[in-house]
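>>> sequence and computational prediction follow.
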Amino acid sequence: MTTTEEAVAAAERCTPEYRRDPHAVYARLREEAPVCPMRPPHGNETYLITRYEDARAALSDPRLSKDMYGAMDAYRRIFGDSSLALDDNMLNADPPKHTRLRRLVNSAFTPRRVESLRPRVEGIVEQLLDSCPAREPFDLLPAYAFPLPIVVICELLGVPPRERSRMQRLSTTVAQTGFDPESKRAQQKAEEDLHAFFTEIVAAKRTRPGDDLLSALIEVRDTDGDGGLTETELVSTAFLLMFAGHKTTAYLIGNAVHHLLSQPAQLRAVRDDPELIGPAIEELLRYDGSVESATFRYATEDVEYAGTRIPKGALVQIALSSANRDPLRFENPDAFDVTREGNAHLGFGHGSHYCLGAPLARLETELALTRLFDRFPRIALADPAAGPRWMEVPFPAFRGLAELPVVLDPAG
């Protein structure tokens, strides 16, 4: 990457080279254009924030709104009208609405409540590993990394087992479509189907409630007219918990396995000292976490960051992957070091929108990694020379692998 202009162009268009390794682009932007005006494919005026201190401040800046209805024209150009019914949730809200919605689901994701799930998550991990071939190359993502968080979040919500594969298929379409007309039509159809999917589940649970989070939210909706949820918020919240509750963790598990296998000294350090698994997960979140960019905000007034004026109405993208490699905040930031101390990364965001499911994501990743490497200490990449193949998506929300071929127990 030789010029700032080339770096901006690569980030705007999400070129294949950029998707494979965005960190070289981010390094130049942090140095020369830390708050960078962009014209991405959706056409909305957008500013990209890449330095750690600016990113951290922006994530909790009340002038940068998350209320999608305040930027409806921009929202429609990016996502279309089909997303509206699914996006009426805490992710796209400011206080007091955000505070109300988050309060209703917060109790399900407290550290104590999540820790009580450990035996069940361990059981799911073991079942998935039992089903994986030991001596043959296979893709770890669909066999292990994705099913684990899907089963966990579906059990929390109360999604019937027979419906889970359909839910995963639809959510994948929503996440991976582009800006061309055919992709947008596929995305719109998937969003409409997901809305119908959760509407049907809500109706079924009203008739026959269970011991699950969705049944509890329905009860609040039906009995608390002032502090509960609207019907649209209820369906949208179910979608948000499902979507955010499995995509981010699945890609994090995949990224983690790839980097640990690619850097054996780091894996050896964790295996020699199991107490390092916690710091290792935090380092993985910093070094190559699954959320590359925070969901968009928009400026409700003119604001200034790093000497750059962001005009009222402009969209703001906060590059978490860039902030987490900022040399002004982290020593030797491009090194993967599981013994790193003082790791105040932004992998789960910051401020009032800090990831609600962070405790659950940490638990799932911890158990997925420890049991995988304990049961299969000789696990190896199926073709190390081939290098990783990263997702090539048009909108850099997720950072994840397209595939992860491994052999659990290679002969000899």
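Noted; the coordinates are in hand.

>>> could you use CA atoms for every contact and neighbour count after this?
Fine.

>>> tell me where this structure has strands.
Remark: strands assigned in the chain by DSSP state E are 35-38, 46-49, 64-65, 138-139, 297-299, 303-305, 308-310, 315-318, 380-381, 405-407.

>>> by contact count, what packs against the third one?
Just to be clear, that refers to strand 64-65. strand 297-299 (3 or more Cα pairs under 8 Å, 6 or more residues apart in numbering; DSSP states H and E).

>>> show me what the strand it packs on is packed up against.
strand 64-65, strand 315-318.

>>> any chance of the ones you listed in JSON lines, plus distance to His345?
Formatted as JSON lines, those follow (distance: least, Cα to Cα, whole Å):
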{"stretch": "strand 64-65", "distance to His345": "21"}
{"stretch": "strand 315-318", "distance to His345": "13"}
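
>>> Gly351: which of those is closest?
With Cα to Cα as the criterion, Gly351 lies closest to strand 64-65 of these, at 12.2 Å.

>>> need the contact partners of the closest one.
With Cα atoms under 8 Å, 6 or more residues apart in numbering as the test, strand 64-65 has contacts from Ala58, Ala93, Asp94, Arg297, Tyr298, Ala299, Thr300, Val316.

>>> stretch 365-373 now?
121-122, 125-126, 129, 145, 249, 252-253, 257, 277-278, 281, 379.

>>> helices or strands up against the top helix by length along the chain?
Ordering each helix of the chain by length in residues (DSSP state H) puts helix 231-262 first. Where contact means 3+ Cα pairs under 8 Å, 6+ apart, helix 231-262 is packed against helix 147-157, helix 181-207, helix 213-223, helix 264-272, helix 277-288, helix 358-375, strand 380-381.

>>> looking at these, which is closest to Pro137?
Using Cα to Cα, the nearest of the helices and strands packed on helix 231-262 to Pro137 is strand 380-381, at 8.6 Å.

>>> got another one to weigh against that:
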Amino acid sequence: MTTSHHAPEDPADGLLHDLYGTTARLRDTAPVMRVTGTDGRLAWLVTRYEDVREGLANPLLSLDKRHALPGSYQGLALPPALDANLLNMDPPDHTRIRSLVARAFTRRRVEQLRAPVRRTADALLDAMAPLGRADLIAAYAAPLPIVVICDLLGVPEGDRRDFREWWDAVIAPDPAQPDAGARAKEAVGAILGFFTRLLADKRAHPGDDLLSDLIAARDEGGDRLTEDELMSLAFLILFAGYENTVQLIGNAVLALLSHPEQLAVLRADPSRLPAAVEELQRYDGPVPLAIRRFPVEDVRIAGVTVPAGETVLLSIAGANRDPHRFADPDRLDLGRDASGHLTLGHGVHHCLGAPLARLETQIALGALLERFPDLALDAKPDELAWRPSMRARGLTALPVVF
């Protein structure tokens, strides 16, 4: 192992402000590098497609924090009632819990949501239309998945809100705010209180929804779900289903408006939309890094030995722009075969809500482009602000005019 592979660096600035340039340099010079994260803790960053894809499916790379060495980077610090979720589990617990909710996300069940999702999208566009300009994140990309995932879970309309304030405080705190830590702690408390009240209400008033089904599995199924697992699963479904889709829609619209020749191709043939969404996910997806992993024993990655218990960060952004897998990867090409991109994961931890994320993005883009044929950016691309997070890649706002 060379010193370039082992010497700690601070990638925070590069990964935050030049994500694809930084991962391209690392792929070429140090595809498995020990780096220092924004919290000062060490981790191994992996950037080549084949290594990332293999790592996502490698059972020796555990998501369970019990395999982490003391002092290593472990990701978000959440209370047990929110932390007992699929992102911290390996089989067999992962298999047990995933099986309880997987039926809600089959392609057939998701396809039944097509008409309701389109109605929601049209209603949001109706509200935007008279204005002539909008922040597309606040007016469209954020509220659409909130409605969809809350309908799926059975969150009453009176309890719905824009969850971005809570979620941004936890995963994308503003570095200019001196009280960011206190804001994150306050947000976690608010999230915990929200789900505590929601589960109590659903127990008292069950309905025909996913959350009622999960409560029944917990209350009637003996050891099928613990109370912490139930709350953590509800938390994960809501926030993952909301967060990733917001960024996916926003990033996709920006990519299209920044590449008018590709936008023209899609407008000329809307049947390309499903394939286009795959390329848009590859080109600029919402998840720069996969959830951290911990080797259960020493592992070799691209010739580098990573000791047991140290943190491994698999770069989805780096893998999706690897020229050894995707020719001319920095070019948006809606005619490309983008299958095999890793935006939604790979292996047993492949995104449970992948069919729903694809459906929502296809409908969101299709309805938007159909309604506003003259849609354009209302700012220069280099003036747009990105959220200050290595966990999620998305815009703080996307001003458009139509």
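Cool, the structure landed. Note that the coordinates shown come from a computational prediction; the quantities given were computed from them, not determined experimentally.

>>> closest to Pro333 of the first structure out of the helices and strands packed on strand 297-299 of the first structure?
Of these, the one closest to Pro333 of the first structure (Cα to Cα) turns out to be strand 315-318, at 18.1 Å.

>>> out of the contacts of strand 64-65 of the first structure, which one sits closest to Glu364 of the first structure?
Ala93 (27.3 Å).

>>> any idea how many residues pack against that closest one?
20 (other Cα atoms under 10 Å).

>>> that one matches what in the second structure?
Aligned by TM-score structural alignment, Ala93 of the first structure pairs with Met89 of the second structure.

>>> is it correct that its match is in contact with His67?
No: the criterion here is Cα atoms under 8 Å, and Met89 of the second structure misses it with His67 at 10.9 Å.

>>> which stretches in the stretch 51-200 of the first structure count as helices?
Secondary structure of the stretch 51-200 of the first structure (DSSP state H, counting those that start in this stretch): helices at 52-59, 72-79, 97-106, 111-115, 118-130, 140, 147-157, 164-176, 181-207.

>>> as a markdown table, the ones you listed with distance to Gly357 of the first structure and mean neighbour count would be great.
Compiled in a markdown table, the helices of the stretch 51-200 of the first structure are given as follows (distance: least, Cα to Cα, whole Å; neighbours: other Cα atoms under 10 Å):
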| stretch | distance to Gly357 of the first structure | mean neighbour count |
| --- | --- | --- |
| helix 52-59 | 17 | 20 |
| helix 72-79 | 24 | 16 |
| helix 97-106 | 9 | 16 |
| helix 111-115 | 9 | 14 |
| helix 118-130 | 15 | 15 |
| helix 140 | 23 | 19 |
| helix 147-157 | 10 | 21 |
| helix 164-176 | 18 | 17 |
| helix 181-207 | 20 | 17 |
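
>>> let's have the ones you listed in a markdown table, adding distance to Glu231 of the first structure.
A markdown table is the format used below for the helices of the stretch 51-200 of the first structure (distance: least, Cα to Cα, whole Å):
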| stretch | distance to Glu231 of the first structure |
| --- | --- |
| helix 52-59 | 29 |
| helix 72-79 | 21 |
| helix 97-106 | 13 |
| helix 111-115 | 26 |
| helix 118-130 | 31 |
| helix 140 | 38 |
| helix 147-157 | 16 |
| helix 164-176 | 20 |
| helix 181-207 | 9 |
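
>>> which non-adjacent residue is nearest the equivalent of Arg358 of the second structure over in the first structure?
In the first structure, the residue matched to Arg358 of the second structure (TM-score structural alignment) is Arg362. Closest residue to Arg362 of the first structure apart from its sequence neighbours, by Cα to Cα, 6 or more residues apart in numbering: Ile281 at 7.3 Å.

>>> show me what contacts the one you found?
So Ile281 of the first structure contacts Ala256, Val338, Arg362, Thr365, Glu366 (Cα under 8 Å, 6+ apart).

>>> the second one -> the second structure?
Following TM-score structural alignment, the counterpart assigned to Val338 of the first structure within the second structure is Leu334.

>>> separation between that match and Gln247 of the second structure?
19 Å (Cα to Cα, to the nearest Å).

>>> try Pro270 of the second structure
Counting by Cα to Cα - Pro270 of the second structure and Gln247 of the second structure are separated by 22 Å.

>>> now do Leu254 of the second structure
10 Å.

>>> neighbour count winner among these two?
Set side by side, Leu254 of the second structure and Gln247 show more neighbours around Gln247, with 23 against 20, by other Cα under 10 Å.

>>> nearest the geometric middle of the second structure, what residue?
Asn244 (3.5 Å; Cα atoms, centre = their mean).

>>> what's the closest non-adjacent residue to that one?
Pro286 (5.8 Å).

>>> tell me the contacts of that neighbour?
Contacts of Pro286 of the second structure (Cα under 8 Å, 6+ apart): Asn244, Thr245, Gln247, Leu248, Asn251, Thr343, Ala392, Arg393, Gly394.
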